[in-house]
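Enquirer: show me how the following folds:
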Amino acid sequence: MEIATSADGTLIAFTALGQGRTIVIVNGALSTAADAVPLAQALADAGFRAITWDRRARGASGDRPGSGPDDEAADLDAVIDAAGGADAVLGHSSGAVLALHAATRGVPTGALFLSEPPIDFDGSGFGGELPEKLQALVDAGRPEEAIAAFQLDAVGLPAAMVAAGRESGQLAALAPLGQSTVYDARLTLRLRQPTAALFDIAQPVTVLRGAQTFPFLIGAADRLAAETPGAELVIVAESVMHRLDPAATARVIAERL
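Expert: Take a look at the predicted model:
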């Protein structure tokens, strides 16, 4: 494990696997660098150097109270710099939103591979009060409840599924990521109802989605690809219900790099 120092001094932990052109992976909500290891291994097997990292308030990385999307973009910038540069950034779910946001702020991402980004084009999702609600739960020492509220209000999971997660101990296992739900909510709100200017970036953009995934994500991915000049939409049949398939995704990247 290596350490990058972000612009505000927050320490960000990252790990490199493999040799070749560098691909930086940006995880989605409620996940850590450890969850990206199968994807990193698939990229390494395809001849790439894969970088996994813990976004702030996750795993081995640090945090700073009041952090927002620009801080997370700076974290990605710091990881890319410490890794010696990036040929591409692969973001999944909210990680794809972060990768896009960072690119618009001038972070040298290289080519962008954006997997099922939950961009709220129509402004029909959760309200601006959610980050404050989540922060209040975390501050009150109730991170499990913050996880549950995020799953219900931001992700849109059925109440029965969240209740089952509570019974099985899944919410308790995710409790260390409670603070990160605040940051993912803030990030999603920052890119709500984006203007065309957001997509005016120089990097090549490939948008990925599964053939079988949530309707909202199909709409968001297809619209992002349609509104981004020169972007390519790739439907990855092996990725099912918002679960990115490592081998198939590595193949898509290898074909384009």
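Enquirer: only C-alpha atoms from now on, for both contacts and neighbour counts.
Expert: Fine.
Enquirer: tell me how many other residues crowd residue 92.
Expert: 27 (other Cα atoms under 10 Å).
Enquirer: to compare against the first, here's another:
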Amino acid sequence: MSATVTSRDGTRIAYELTGSGPVLVLIDAAGHFRANSGLGELAGLLAGDFTVLRYDRRGRGESGDTAPYAPAREVEDLAALIDATGGSAALYGYSSGGLLALHAAAGALPVPGMVLLEPPVADEPGPKEFTARLRELGGAEAVEFFLGGIVPGEVLAGMRGTPHWDAMVSVAPTLAYDCELSEATDAGLLGRVTTPVLVLDSAGSSGDLTGMAASAAALLPNATHRSLPGEWHGVPAPVLAPVLRTFLRSVHDDR
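Expert: Next up is the predicted model:
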């Protein structure tokens, strides 16, 4: 069952809780939301140790949206969720969801620890022209344009025409939000993140993704970097869950 919180700008954010223990918020990647997400299995595997919170980022699924967008609005969404569920929460961010986690921690939200899987932290922010073009296209064209520069051709071909593809098309305007998050993520921001962080990559990913994970870990003051068995830009939940459990338990034990 979904519950909602009201963010600072009045936007209603839908979420759900499962399990018991310290709160752990799972943050989806670009184009993903609860009805179009691979995080459900992970939530189930962690529910014995954590109160797992899954939510629809603004503009997706059952959550609302309020213009104009800014990365700070998404941090405020997380702040409202954390405040409503106990006042402190660890974070797991997948892909660009990891960028949002970094902004939250840099913004001094009460985050005792976080795990990031292949956060796309580039040496240089993406060009603003890309984001502007993305906004112009919309719909399936926007999804094609966004993924075309990221996803290997054979993977992209397998995505077209699937329910996952259609779900991404339904939230195509929010792809630009993740681009703005990327534009706002730099070495200075990472340097302000003192939270303990575990940065992960998949051994099956391409060099650009594993390289960005390594770069992010090197820029963070209190980070560890590990590579796990997996496919391109993904680690199976049964492999990922015990690693998250061990790291986040150690963070809580150190408090």
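Enquirer: need the TM-score between these chains.
Expert: Taking TM-score structural alignment, normalised by the length of structure 2 as the basis, the two superposed chains have a TM-score of 0.88; 245 aligned residues with a Cα RMSD of 2.0 Å.
Enquirer: residue contacts, the residue nearest in space to the middle of structure 1?
Expert: Nearest to the geometric centre of structure 1 sits residue 95, at 1.2 Å (Cα atoms, centre = their mean). Residues near residue 95 of structure 1 by Cα atoms under 8 Å, 6 or more residues apart in numbering: 26-29, 117.
Enquirer: next one: residue 234 of structure 1
Expert: Counting by Cα under 8 Å, 6+ apart, residue 234 of structure 1 touches 206-209.
Enquirer: rewinding a little: tell me which element the residue nearest to the centre of structure 1 falls in.
Expert: helix 94-104 (DSSP states H and E).
Enquirer: okay, strands next: where are they in the stretch 151-255 of structure 2?
Expert: Using DSSP state E, counting those that start in this stretch, the strands found in the stretch 151-255 of structure 2 span residues 197-202, 223-228.
Enquirer: how far does the first one sit from its chain's centre?
Expert: Relative to the mean C-alpha coordinate of its chain, strand 197-202 of structure 2 is positioned 13 Å out (Cα atoms, centre = their mean, to the nearest Å).
Enquirer: with structure 1 overlaid, report how far it is off on average.
Expert: Here the mean offset of strand 197-202 of structure 2 against structure 1 after fitting is 1.1 Å, by mean Cα distance after the TM-score superposition for structure 1.
Enquirer: what inclination does that strand have with respect to strand 223-228?
Expert: Strand 197-202 of structure 2 runs at 20 degrees relative to strand 223-228, counting by axes from the mean of the first three to the mean of the last three Cα atoms, to 10 degrees.
Enquirer: which bit of structure 2 covers the helix holding residue 95 of structure 1?
Expert: Counting by TM-score structural alignment, helix 94-104 of structure 1 pairs with residues 96-106 of structure 2.
Enquirer: average gap between the matching stretch and structure 1?
Expert: Looks like 0.7 Å for stretch 96-106 of structure 2 (mean Cα distance after the TM-score superposition for structure 1).
Enquirer: rewinding a little: just the contacts of residue 95 of structure 1 now: which is nearest residue 173 of structure 1?
Expert: residue 29 (14.2 Å; Cα to Cα).
Enquirer: may I see the buried residues of stretch 19-26 of structure 2?
Expert: 19, 22-26 (16 or more other Cα atoms under 10 Å).
Enquirer: let's have those residues in JSON lines, adding secondary structure and distance to residue 85 of structure 2.
Expert: Below are the buried residues of stretch 19-26 of structure 2 laid out as JSON lines (DSSP: H, G, I helix; E, B strand; the rest coil; distance: Cα to Cα, whole Å):
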{"residue": "19", "secondary structure": "strand", "distance to residue 85 of structure 2": "13"}
{"residue": "22", "secondary structure": "coil", "distance to residue 85 of structure 2": "10"}
{"residue": "23", "secondary structure": "strand", "distance to residue 85 of structure 2": "7"}
{"residue": "24", "secondary structure": "strand", "distance to residue 85 of structure 2": "10"}
{"residue": "25", "secondary structure": "strand", "distance to residue 85 of structure 2": "10"}
{"residue": "26", "secondary structure": "strand", "distance to residue 85 of structure 2": "14"}
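Enquirer: just the ones of the contacts of residue 95 of structure 1 in strands?
Expert: Of the contacts of residue 95 of structure 1, the ones assigned to strands by DSSP state E are residue 26.
Enquirer: among the contacts of residue 95 of structure 1, who's most crowded?
Expert: For the contacts of residue 95 of structure 1, the largest number of neighbours (other Cα under 10 Å) sits with residue 117, at 29 neighbours.
Enquirer: and the aligned partner of that residue in structure 2, what does it touch?
Expert: Aligning on TM-score structural alignment places residue 117 of structure 1 opposite residue 119 in structure 2. Residues counted as contacts of residue 119 of structure 2 (Cα under 8 Å, 6+ apart) are 93-99, 209, 212-213, 216.
Enquirer: what about the nearest residue to residue 252 of structure 2 once chain neighbours are set aside, distance to residue 62 of structure 2?
Expert: Leaving aside its sequence neighbours, residue 252 of structure 2 sits nearest to residue 112 (Cα to Cα, 6 or more residues apart in numbering; 7.2 Å). Going from residue 112 of structure 2 to residue 62 of structure 2 by Cα to Cα, to the nearest Å gives 28 Å.
Enquirer: same check, this time on residue 24 of structure 2
Expert: Distance, residue 24 of structure 2 to residue 62 of structure 2, by Cα to Cα: 20 Å.
Enquirer: over to residue 93 of structure 2?
Expert: 20 Å.
Enquirer: which one's more surrounded, the two?
Expert: The neighbour count for residue 93 of structure 2 versus residue 62, taken as other Cα under 10 Å, is higher for residue 93 (23 against 20).
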